[in-house]
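Enquirer: got a predicted model here, sequence first, then my questions.
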Amino acid sequence: MLLMAVGVVLLLLKLVGVAPVSEWSWLWVLAPFGLAVLWWAWADSSGYTQKKAMQRMDQRKEARRERSLEALGQSEKQRRK
């Protein structure tokens, strides 16, 4: 996502004509988009994307479990008293 944001900023600076970026080659201005495509391809093929999605799901599941235990009065904090 960061590479896409950098690419959009560089593209806008090139189109508006801001001094240092307007003199750069289009290859350098569009390079962040190519790097983003390479990153997404690697992340999908290596399983990184799925691993992160599963971690987020586990965190939500654990938070939901903690909320349920607190609502029942059986949270870890309440059991210690």
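Expert: Perfect, I can see it now.
Enquirer: only C-alpha atoms for contact and neighbour calcs from this point on.
Expert: OK.
Enquirer: what segments of this structure are helices?
Expert: When secondary structure is read from DSSP state H, the chain shows helices at 2-16, 19-22, 26-46, 48-72, 76-80.
Enquirer: of those helices, flag the one that's most buried.
Expert: Per-residue neighbour counts averaged over each of those give the maximum for helix 2-16, namely a mean of 16 (mean count of other C-alpha atoms under 10 Å).
Enquirer: contacts for it?
Expert: Contacts to helix 2-16, defined as C-alpha atoms under 8 Å, 6 or more residues apart in numbering, come from residues 21-24, 29-33, 35-36.
Enquirer: max pairwise distance over those: which two?
Expert: Taking C-alpha to C-alpha as the measure, the contacts of helix 2-16 reach their widest spread between E23 and A36, a distance of 23.0 Å.
Enquirer: take the one below as the second:
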Amino acid sequence: MLLIIPLVILLVLKLADVWIFAAMSWWWIIGLAVFAFLWFEFFERMLGLDKRKDHAHFEKMKQERQKRSFDKNTGRK
């Protein structure tokens, strides 16, 4: 996400012809887009960052489900 936000901001500023961004080469935006693509398709998977996020999300869901079940069985709220 940290790559996508600057990419979109640069694209909007370039298209709106704002200040110095109007003279900026399109290669900067294309280069950032290619880097973002490579990061999300290859590097993130190689480093295991995509799985780590998934595991953290499912672990949180599991803990919430266990807490709800415990509260339901003990009569707590």
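Expert: It's in. Not measured: the values here are computed from a predicted model.
Enquirer: pipe the contacts of helix 2-16 of the first structure into a markdown table and attach distance to S68 of the first structure per row.
Expert: Supplementary listing: these in a markdown table, determined by distance: C-alpha to C-alpha, whole Å:
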| residue | distance to S68 of the first structure |
| --- | --- |
| V21 | 54 |
| S22 | 56 |
| E23 | 59 |
| W24 | 57 |
| V29 | 50 |
| L30 | 49 |
| A31 | 48 |
| P32 | 44 |
| F33 | 44 |
| L35 | 43 |
| A36 | 40 |
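Enquirer: do you know how far L15 of the first structure is from V29 of the first structure?
Expert: Taking C-alpha to C-alpha, to the nearest Å as the criterion, L15 of the first structure is separated from V29 of the first structure by 10 Å.
Enquirer: return the distance of stretch 42-62 of the first structure from the chain's centre.
Expert: With C-alpha atoms, centre = their mean, to the nearest Å as the basis, stretch 42-62 of the first structure stands 11 Å off its chain's centre.
Enquirer: swap in stretch 13-23 of the second structure?
Expert: When distances are taken as C-alpha atoms, centre = their mean, stretch 13-23 of the second structure is centred 26 Å away from the chain's centroid.
Enquirer: try stretch 69-81 of the first structure
Expert: 34 Å.
Enquirer: what sits up against it?
Expert: When contacts are defined by C-alpha under 8 Å, 6+ apart, stretch 69-81 of the first structure is touched by residues E66.
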